[in-house]
Structures are given as C-alpha cells and as structure tokens.
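Enquirer: any chance you can model this:
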Amino acid sequence: MNATEEILTLPGGPTMVRWRRHAQARRVSLRIDPRGGGVVVTLPARAGRRAGIALLMTHADWVAERIAALPRAIAFADGAEIPINGLSHRIRHLPDGDPAGARGSAWLASGTLYVTGGAEFLTRRVGDFLRAEARRRFSALALAKAAMIGRRPARISVKDTRTRWGSCARDGVLSFSWRLVMAPPFVQDYVAAHEVAHLRHMDHGPCFWSLVEDLTPWRAEGVRWLTGEGARLLRIG
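Expert: I've put the predicted structure just below:
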C-alpha cells in the first residue's frame, strides 16, 4: 500500500486529496480524513487515477459538505485549549522555564499544561507530553485488564493512527492512538478493554463482545462518544 497527496480544485473549491493504492481493495472508494481535513481516495491494484477523479467529481458535493462539517482544527500553541482526560486545559508557554526550577519541560497543574523552552519546540513538547501520558495510562489499563483474563500483552505502544483507535496484532502486541489521552477516562477504559479482549478472541463475534462487557461497564457509552466526538480528537495538534 502506498499513498501520495495533492491539492485538486473540485466544484467545492481546492481540496487536499490523498491517493492510496491498496492491493486488497475491490473498488474505488472515498472517505473523509478528519485529521488532514481532506479526502482519501483508495484505488484497487488495477484501477487508474481517472476512475478516482470520476468518483470524486460524482460525489463532489458530498465531499465539500463533509469537510465543511469537520470540527475546528486546534493547533498546539500558547493559549490554545485542549482536552486531557476529557477536561479542558489551556497551554501556557514559559520560555524561561519553571520559576521554581523544579519542573521538567512540560507538566500539568490546575487545568493548565505548562511548556518551557523556545517557541519553536512548543508543538513537539506538547505532543511528546501527551504521547507519554497516553503510554503511561494505556499501559496501566491494558496490563490490569489482561491480568483479569490471565493474559499478558507482548508489548504496548502508542501511535498516531488515522483510522483506528486501537489494534491487537496476532503476536499479542497492543497499539493505541495517543489521541485517546484527550478523551474522557470511560472512553479510554472501553478501548483498552476492546483491544485486550482480542488477546483471547481475534474476531468480533458474540464471545468477544461478551468478554468486552466483562472487562468494562462502558462499552455503549464509549462507542457512542467515539462516534459523536472522535473526529474532534483528530483535529487537534
């Protein structure tokens, strides 16, 4: 699978288009990319660019409407407000460091995420802080839930995925989107339970869902929140 990006002028205006060629795809398809604010065109091995352009033009109004409906993008910047564990926190840049000299490069206190150092490092340091928080939180959640079923993940990692909140590989490696650290704790609990349940059941059959509900009381609420609010997390940072 490979991908390229370009800006095309569609009837709705200039639009970022990400082309993906996927050997297992059976037909040309479109989907909106909440993270990038554009559209993804997936082409089967034998389909040409012309087929993708034709589908784009046929659904140009749908593409324009869906992109316009995306949540507002929020950059990691001084004064910006971002959610952490479902609660709003304001980013405050301290270029001269912690006045008390006791903190590191980023820390939370009283609803504020403080970040030190040069302005050119702000975005990276906020991202690094959130990734570290996600790794710490999901490692604890996944290990605790895995112990409940007598299993242990081979490894736990956090990634910046576009289409999945989590995954479980056949070798027992669990991966989670670091962006989930911005979601409420009950959502994190559900996603951790979902992926840990795959350590026993790799499908999504009745036994899998029964195990998910044994591991978390938040299945329905977690799915509902991710369906309604998940795109907002992809627009941050």
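Enquirer: CA atoms for contacts and neighbours, from now on please.
Expert: OK.
Enquirer: do you know how far the closest residue in space to Met57 that isn't next to it in sequence is from Met16?
Expert: Leaving aside its chain neighbours, Met57 sits nearest to Leu10 (7.0 Å; criterion: CA to CA, 6 or more residues apart in numbering). As judged by CA to CA, to the nearest Å, Leu10 and Met16 stand 10 Å apart.
Enquirer: and what of Arg124?
Expert: If you go by CA to CA, the gap between Arg124 and Met16 works out to 24 Å.
Enquirer: one more: Lys159?
Expert: Here the criterion is CA to CA. By it, Lys159 lies 23 Å from Met16.
Enquirer: likewise for His194?
Expert: Distance, His194 to Met16, using CA to CA: 33 Å.
Enquirer: got the contact list for Asp171?
Expert: Going by CA atoms under 8 Å, 6 or more residues apart in numbering, Asp171 touches Ala154.
Enquirer: coming back round to it: is it correct that the residue nearest to Met57 is in contact with Trp62?
Expert: No. Between Leu10 and Trp62 there is no contact, the gap being 11.3 Å when judged by CA atoms under 8 Å.
Enquirer: one more to line up against the first:
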Amino acid sequence: MTQHFLPGNPPISITLRRSARARRISLRVSRLDGRVSLTLPKGVPEREGLAFVREKEAWVRGQLDQRPDRVRVALGIDLPVEGRLLRLRDGTGRSIRVQDGEMLVPGAADRTAARVQGFLKQIARERLAAASDRYAERLGRKYTRITLRDTRSRWGSCSSAGALMYSWRLVMAPAGVLEYVAAHEVAHLAEMNHSPAFWARVEDIHGPYLEQRRWLRKSGEELHRYRFED
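Expert: Prediction:
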C-alpha cells in the first residue's frame, strides 16, 4: 500500500493497493471519511493506475463534494436521537434530560460531547439488549453477550460463539432501524450466512424489513457525520 497525491486545489491523497484477486482497476471514494482508494490488479503498472485517477479527477472531486459535512457535537447543534433531531442546550442538575425537543446537558461546555456520547451509549445498550432478547426468544436461540463499538464498516455482527456486536450509533437512527439490525444479527444465531433461509428467519422474527434496510443504505452514513472527539 502506497500513498500518492492528485495535484489540484486542494490536492487529493490517493491510497494505492494491489490485489491478486482484482480483475480491473477500481477507484473508490469512502463517504465516511473521504478516503480515496485505487486498487490495481497484479501486473498493472502504477503509472497506468495513476493515469486512470487523473482521467476520473472530476468524478473524484464530485464525490468528495457530496460528502455530508462533519458536525462537532457541542451545545447549540441538532443531534438525531431515535430518528428525531434534538437541540443540545445547557442544562442543570447532574443528569442529561430530554424534553420539548431539546437535550439538556449539564456541566462544563468542554465536556458536552463526552457526556452526550455516554448518554447515547447507555440508551443504545438498553434498546439493543431489549431487542436482542425479544428476537432471540422468538428464534428459540440464545446469544452469549452484547458489545457496543463505534464501527464504520458494519452496523452489527454475530460471531460463531453467539456474541453480538452493534454500533452504538444505531440509537441515532429511527427506532425501527435499530430493531431491524438487532433482528438481523440475532437471525445469524441460526443461519451464519445471507442465504434465502437467513432472510426468511429475519422476516419471521421481525416482519417486513426492506424499508429499514433501505434507510440504512441511503442514510446510515449520515450518522457518522457527528464527531464526539476532536
């Protein structure tokens, strides 16, 4: 893996990778972090790959321009929680409270992001544990544990040992989306694949899921706009 730069205003960093499995040159712009990746098949000269990037420069810059702006979590911003926007305001007392379309965050302003993140993780754990319990009971299987992470490549996973992992950012999505992801991962306790039998399990324990799945594909990446640390 090597690093190159596409000149211009601004210059664009290009991560070049080689893959023995690749059949053709491919160029990808991550909508999560803006990383531009160029993958070359074995035997394709580096200069040919870089020439390909130059030909696609307008496309690359267009993709970067379409990325949602990042939002630093602080007092005064609107933050999605269970699918609705809450305005972060200065609060009193010791605990965060939600009322009248606002999230009231007490304490020093420079601790707002950390306190809000902790609050969201707490809600996420409660919602995901309840959903996982409910779907596991419907499936007739048991999971071993639940962990929360801030993953970017997936919203959840299920290990062969029955351990469930979820992104805590799911609590920012509409409640039905969190429910779908929980059902999806619990269904893997019975089917460790994405076969028709697996999707039948998801529908059996959850009901129709296409609307929630489409929401994740279309809007899920926007949940990563919100930055809780510098």
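Enquirer: coming back round to it: His194 and Met16 of the first structure: which is more packed in?
Expert: It is His194, of His194 of the first structure and Met16, that has more neighbours when counted by other CA atoms under 10 Å, with 25 against 18.
Enquirer: what's the closest non-adjacent residue to that one?
Expert: In space, His194 of the first structure comes closest to Val212 once its chain neighbours are excluded; the distance is 5.7 Å by CA to CA, 6+ apart.
Enquirer: which residue in the second structure aligns with that neighbour?
Expert: Aligned against the second structure by TM-score structural alignment, Val212 of the first structure finds its counterpart in Val202.
Enquirer: for its match, give me its contacts.
Expert: With contact set as CA under 8 Å, 6+ apart, Val202 of the second structure has these partners: 183-184, 187, 209.
Enquirer: got the residue ranges for the strands in the first structure?
Expert: Remark: strands assigned in the first structure by DSSP state E are 2-10, 13-21, 29-33, 38-43, 81-84, 87-94, 106-109, 112-116, 155-159, 166-168, 173-177.
Enquirer: in the second structure, what range does the shortest one match?
Expert: Under TM-score structural alignment, the match for strand 166-168 of the first structure in the second structure covers residues 156-158.
Enquirer: quick one: the matching stretch to the first structure mean distance?
Expert: Stretch 156-158 of the second structure, aligned to the first structure and superposed, deviates on average by 1.2 Å (mean CA distance after the TM-score superposition for the first structure).
Enquirer: which outside residues touch that stretch?
Expert: So stretch 156-158 of the second structure is contacted by 164-167, 181-182, 185-186, 188-189 (CA under 8 Å, 6+ apart).
Enquirer: closest one of these to Pro45 of the second structure?
Expert: When the contacts of stretch 156-158 of the second structure are ranked by distance to Pro45 of the second structure (CA to CA), Ser167 comes first, at 39.2 Å.
Enquirer: which parts of the second structure are helices?
Expert: Remark: helices assigned in the second structure by DSSP state H are 46-55, 57-65, 112-139, 175-187, 196-206, 210-219.
Enquirer: for Gly76 of the second structure, find the nearest of the ones you listed.
Expert: Nearest of those (CA to CA): helix 112-139, 10.7 Å.
Enquirer: what packs against that closest one?
Expert: With contacts taken as 3 or more CA pairs under 8 Å, 6 or more residues apart in numbering; DSSP states H and E, helix 112-139 of the second structure sits against strand 102-105, strand 145-149, helix 175-187, helix 196-206.
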